[in-house]
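no sequence on this one, just coordinates:
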């Protein structure tokens, strides 16, 4: 007797070949005459293929229906996306081509994310999604989130360091006079920083989360950049005292670096003004430093636990960063347990919100007092300069936490405080436009941000020493930058 085809279908895809089935009428010698049910299809191979290619093994007297796996359920061929025996596959598959600049795209996306949301608020999945790849694909380029963060911080410093080095070397090669070297250095630095808008927060705030060796590397390279400015300034003004040169070179760099701290549009006129402002920082004549003996400390701390919690939290957040401070540490600083802290605040974020609200209210009160005491815009701007410098030096911990840590607040509280910060910028921009009508609204905001960053940078240089002499010198530099 003849044999009947035995069928076994492999449940894999794609199929290298296919077979077709039919229900032809029975004839002598057919599968039906050999005991196969009339409803069962017989197998007919397509020309050009073999049964072995189609996954069919020949045997004797077997049921031609597909066998069901003992461990897997039978596939639903109507719903499955797996190609069927009668559906030709698309072959060969088109390979996915990775862009050659994928690593650069990842670094760019990560830089923006870390600057906008902070190191601890960004995950590898967030960065991968923004680039349109999977998280495992991201790990082909960077070992972990810290590795990616370190590369972004180093990349920012690399760009500025390269720009200042190239400008200084080019000017030296042609033997340019000091004034031309100064202009070249200022222009190259500004051009480099404009290309990296909104990334300055990584160096200004987030770099404290770098490991000690990496943080030291960033600081050393920034010191080299500051040294470039100081060298050019000393060539321009050989008789300048070293402490004045350090202060003025940092002020000039701060004017230029301010463009990386905000996202206000920068017109060509605004860029020209910033270059001129940096040059004015070089040219300023600072008042002499006066000796000062700090008075004996007066006053006593509050006895209210809620007030103590806020005060100690501000100090801890300023020293180490919000994300590295625990509720247990805050409680220990005021002599209570973590549960004792929760009797006054629902969460650590609630403590931060209380501190930031206090800072916003303080700046608003300072501004209102200045406006109430004058009768013209020039006097208001002059008074606001002195009041702002005094506030930054006297309450630098509070105001630094206010600016640096607002990204860690809840959405509603963060939006409220960001609106207050914008209002504060608009107060300054409005005064600047009243005194200098040639400014557009965006230009005035750019200049205001430059002034804020100058005060912040000089406060760091002076280690936040709140003395009458330091207040006078910082205010003098701010007036030079604003040209008032």
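Structure's in. What do you need? Predicted model, so just to flag it, every value in this text is computed and none were measured.

CA atoms for contacts and neighbours, from now on please.
OK.

just the helices in the stretch 251-400 of the chain please.
With DSSP state H, counting those that start in this stretch as the criterion, the stretch 251-400 of the chain has helices at 268-283, 305-320, 327-333, 338-342, 348-372, 377-394, 396-404.

use this one as the comparison:
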């Protein structure tokens, strides 16, 4: 028996030279793999929140194994840190290439980066609480440097602008520049750029921002409620804001509220029920404030100012549920999420209707304004409440008819 050792290739002959054998090429690892991972991670963290994202899910979206992902990043916490640091460093690199003394050029660079990358505002940094203290400091330093570039450009153009006012305006413009990725209202690219440019002009040319009135002594009270349910909700608001919903247990809430573990479930069947009660409270607080503001207004301009003031007061209230409303809705069961989103959408509808201009441009402006208020109060500028409200009213006035 003859054993055929050929591979099916015709034998070589003087007229047919031998076909050279080839070795399969190895698939090379892309040089930008780490950047790909960071981009996907930043998008997933921004959309779903840190605790709702897994390393396996990120690896799958990138098209690699979880093991390959761990060769780049030892854990999810470090990946979050790198995603946040990469965002600010990428933006700073772009700003290094433009005229730092021209605030419009700086702002336009931020807008284009945000639109190109669907980049969520650097200021919406609730996920920073999941970092180590050292990494949190680094991430926030990057954010401050971005806003400082905007503020410096404004001061160069307006020597009369005080440093405190330039800081407020710098944060405001950075928030507005990245606002499109914070909501679902869509506009054609050029139209979005034109809209944001108009809002930029309003902020850049704002006169000296109003000073805060002298602080009035707050009355003290020796009275407090006795409701354990209220105590549990108050403790949960604080803990969810500081540590995030997923990092808090029912025992943590009970301990902070001074309620025995055996009594917690008398008031709430689960942690999800606590969250749902808080978000319902937040939505009702906003709606009640809006109704009262409209009831007392004597003109459209007065109504807008009152609604802005009502919202800002709700955000900065010590026991405010608004931050939880913004950050933790995704942790509700699907049905509860849907009802919460409906309530939020109806609240935004009221603002748009108040402008008398129910267009996509008006809606995007309202959402940019609300994001700006959220961001400026989040970065501890709530002491400039009058200035924040003044800017908000000026921005909204661009859409009144």
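Good, I have the coordinates. Quantities reported herein were computed from a predicted structural model and do not represent experimental measurements.

rewinding a little: can you put the helices of the stretch 251-400 of the first structure in a markdown table and add distance to residue 223 of the first structure and mean neighbour count?
A markdown table is the format used below for those (distance: least, Cα to Cα, whole Å; neighbours: other Cα atoms under 10 Å):
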| stretch | distance to residue 223 of the first structure | mean neighbour count |
| --- | --- | --- |
| helix 268-283 | 18 | 20 |
| helix 305-320 | 21 | 18 |
| helix 327-333 | 33 | 18 |
| helix 338-342 | 41 | 16 |
| helix 348-372 | 31 | 17 |
| helix 377-394 | 23 | 19 |
| helix 396-404 | 22 | 20 |
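
could you dump those helices into a markdown table and include distance to residue 477 of the first structure?
Converted to a markdown table, these look like this (distance: least, Cα to Cα, whole Å):
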| stretch | distance to residue 477 of the first structure |
| --- | --- |
| helix 268-283 | 7 |
| helix 305-320 | 25 |
| helix 327-333 | 38 |
| helix 338-342 | 43 |
| helix 348-372 | 20 |
| helix 377-394 | 10 |
| helix 396-404 | 18 |
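
quick one: which of those is nearest residue 144 of the first structure?
helix 305-320 (22.3 Å; Cα to Cα).

what packs against the closest one?
Where contact means 3 or more Cα pairs under 8 Å, 6 or more residues apart in numbering; DSSP states H and E, helix 305-320 of the first structure is packed against helix 327-333, helix 348-372, helix 396-404.

aligned counterpart of residue 92 of the second structure in the first structure, please.
Counting by TM-score structural alignment, residue 92 of the second structure lines up with residue 161 in the first structure.

an error on my part: the question was meant for residue 389 of the second structure.
Per TM-score structural alignment, residue 389 of the second structure is aligned with residue 475.

list the contacts for its match?
Taking Cα atoms under 8 Å, 6 or more residues apart in numbering as the criterion, residue 475 of the first structure is in contact with 385, 386, 389.

ok, those in the second structure: which stay?
Retained in the second structure (both residues aligned by TM-score structural alignment, their matches' Cα atoms under 8 Å) from those: 385, 386, 389.

out of these, who's nearest residue 361 of the first structure?
Once Cα to Cα is applied, the member of those that ends up nearest residue 361 of the first structure is residue 389, at 16.6 Å.

just checking, that closest one touches residue 473?
No. Judged on Cα atoms under 8 Å, residue 389 of the first structure makes no contact with residue 473 at a distance of 9.8 Å.

what helix or strand does the most centrally placed residue in the second structure sit in?
The centroid of the second structure falls nearest to residue 124 when counting by Cα atoms, centre = their mean (3.1 Å). Using DSSP states H and E, residue 124 of the second structure is not contained in any helix or strand.

ok, the closest residue to it other than its chain neighbours - how many residues close by?
The shortest distance from residue 124 of the second structure to any non-neighbouring residue, by Cα to Cα, 6 or more residues apart in numbering, is to residue 375 (6.5 Å). Other residues near residue 375 of the second structure come to 23 when the count uses other Cα atoms under 10 Å.
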